[in-house]
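# no FASTA, just this:
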């Protein structure tokens, strides 16, 4: 059976404000079909682009805030380099619209979803100065993108919600199931 890898990119202050991603990864490590899980800071996206160029197993990416922009930058860079694993899913937790003012993300290409990512689940909230962003493909469409408005949450806590963590684990399990069926 083919296994998948999962890479999660935290946002600014990720050890505190993106801690829910680590909880998701701990849960995914116990899922049959998940081979490798890693948590990284959003600023490491260039290094992960280099690392993933040599990978062949499908890789799911998860991001919170600036970490969403980092995951999209990795996908875009892999496409432009012509290598790397299949990217069947991105789970996004409240992408930040302020990526452009962060020196680590200025060359990232922003929050447009490249065609190398097959499906996206985007949990976003509508209040506060950070986040609040739907995702779209580079061509402006929402094909394969499920933007879900989440009421009653804050940007810094959205990935801590148990219901959204459960939805993330389910989405990853569906990727694994689709790979089993395709084999």
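Great, that's in hand. If you're wondering where the values come from, they're calculated on a predicted model, not measured in any experiment.
# from here on, contacts and neighbour counts on C-alpha atoms
Will do.
# what segments of the chain are strands?
With strands called from DSSP state E, the chain shows them at 4-10, 34-41, 59-64, 87-93, 112-113, 117-124, 136-137, 145-149.
# JSON lines for these, including distance to residue 169 and mean neighbour count?
What follows is those, written out as JSON lines (distance: least, Cα to Cα, whole Å; neighbours: other Cα atoms under 10 Å):
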{"stretch": "strand 4-10", "distance to residue 169": "11", "mean neighbour count": "25"}
{"stretch": "strand 34-41", "distance to residue 169": "11", "mean neighbour count": "18"}
{"stretch": "strand 59-64", "distance to residue 169": "11", "mean neighbour count": "29"}
{"stretch": "strand 87-93", "distance to residue 169": "10", "mean neighbour count": "26"}
{"stretch": "strand 112-113", "distance to residue 169": "21", "mean neighbour count": "23"}
{"stretch": "strand 117-124", "distance to residue 169": "12", "mean neighbour count": "23"}
{"stretch": "strand 136-137", "distance to residue 169": "23", "mean neighbour count": "18"}
{"stretch": "strand 145-149", "distance to residue 169": "16", "mean neighbour count": "17"}
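# here comes the other one, which I'd like you to weigh against the first:
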């Protein structure tokens, strides 16, 4: 992660950030005050877009360094990868449009080890015809793993793009389903059970 160059007279809050190597790849975790701002793949395809959104919507200066909420997030992530944690309990600072925030909130409600489709999320937020827009918002999720966009699959039951890459997505789903990656039911056109509704 590169520190952002800033201009203008707006008073800026300091966002602390650290890099962390998970079993699936490198993450950047950032916080503002006592809230987590980001847990994103350092080399993910959407990382630059997320950083641009922060620059546009928040007066922030990013500085290397940890914080209590970052350390708490790291502890919970380590427990997740050990199979000891199935849900996260962290104060999250959502930075995005009203629609994006609604999508991310719906993602938070997808249970551990279960799968949904973009249409399921669209139904959950009361926008049943907005599956394509939901897909774009899922791709802008700044809290990978913590807000589980890896549990979203395509309409035909196949894997779809993921910020951490397909290998990382397969590894996360295998962890949650308790099976070897070789036994994941993700063949082209495979029919997978996906929840049709999410708790509102």
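Arrived safely, thanks for sending. Owing to the predicted nature of the structure, the values given are computational and were not obtained by experimental measurement.
# please state their TM-score.
The TM-score (TM-score structural alignment, normalised by the length of structure 1) is 0.24; 92 aligned residues with a Cα RMSD of 6.3 Å.
# follow-up on the earlier one: export the strands of structure 1 to a markdown table and tack on distance to residue 25 of structure 1?
What follows is the strands of structure 1, written out as a markdown table (distance: least, Cα to Cα, whole Å):
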| stretch | distance to residue 25 of structure 1 |
| --- | --- |
| strand 4-10 | 8 |
| strand 34-41 | 6 |
| strand 59-64 | 9 |
| strand 87-93 | 12 |
| strand 112-113 | 23 |
| strand 117-124 | 16 |
| strand 136-137 | 26 |
| strand 145-149 | 21 |
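# residue 180 of structure 1 is nearest to which of the ones you listed?
Nearest to residue 180 of structure 1 among the strands of structure 1 is strand 4-10 (11.1 Å), distances taken as Cα to Cα.
# residues touching the closest one, excluding its own?
17-19, 21, 25, 33-42, 57-68, 70-71, 176 (Cα atoms under 8 Å, 6 or more residues apart in numbering).
# where's residue 46 of structure 1 relative to residue 40 of structure 1, distance?
Applying Cα to Cα, to the nearest Å, the value for residue 46 of structure 1 to residue 40 of structure 1 is 12 Å.
# residue 72 of structure 1 now?
For residue 72 of structure 1 relative to residue 40 of structure 1 (Cα to Cα), the value is 14 Å.
# longest helix in structure 2, please.
helix 68-81 (DSSP state H).
# ok, then the element right after that helix?
helix 98-108 (DSSP states H and E).
# for the following helix or strand past that following helix, packing partners?
Next in sequence after helix 98-108 of structure 2, counting helices and strands by DSSP H and E, comes strand 116-117. Judged by 3 or more Cα pairs under 8 Å, 6 or more residues apart in numbering; DSSP states H and E, strand 116-117 of structure 2 is in contact with strand 152-153.
# in stretch 19-35 of structure 1, what's buried?
When burial is assessed from 16 or more other Cα atoms under 10 Å, stretch 19-35 of structure 1 yields the following buried residues: 19, 20, 21, 22, 24, 25, 28, 29, 33, 34, 35.
# now do stretch 167-175 of structure 2
168, 169, 170, 171, 172, 173, 174, 175.
# tell me the angle the helix or strand the third one falls within makes with helix 68-81.
Of the helices and strands defined by DSSP H and E, residue 170 of structure 2 is found in helix 166-177. Per axes from the mean of the first three to the mean of the last three Cα atoms, to 10 degrees, the angle that helix 166-177 of structure 2 makes with helix 68-81 is 70 degrees.
# circling back to that earlier point, counting contacts, what elements does the longest helix of structure 2 pack onto?
Using 3+ Cα pairs under 8 Å, 6+ apart: helix 68-81 of structure 2 touches strand 25-32, strand 35-41.
# helices or strands up against the shortest one?
Using 3+ Cα pairs under 8 Å, 6+ apart, the elements in contact with strand 35-41 of structure 2 are strand 25-32, helix 68-81.
# list the buried residues in the last one.
By that I understand helix 68-81 of structure 2. 69, 70, 73, 74, 76, 77, 80, 81.
# what do you get for the first one?
By neighbour count with 16+ other Cα under 10 Å, strand 25-32 of structure 2 contains the buried residues 26, 27, 28, 29, 30, 31, 32.
# helices or strands next to that strand in the packing?
Using 3+ Cα pairs under 8 Å, 6+ apart, strand 25-32 of structure 2 sits against strand 13-22, strand 35-41, helix 68-81.
# all helices of structure 1, in order?
14-17, 19-28, 45-52, 66-81, 162-182.
# export the helices and strands packed on strand 35-41 of structure 2 as JSON lines, with columns for distance to residue 116 of structure 2.
JSON lines is the format used below for those (distance: least, Cα to Cα, whole Å):
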{"stretch": "strand 25-32", "distance to residue 116 of structure 2": "24"}
{"stretch": "helix 68-81", "distance to residue 116 of structure 2": "20"}
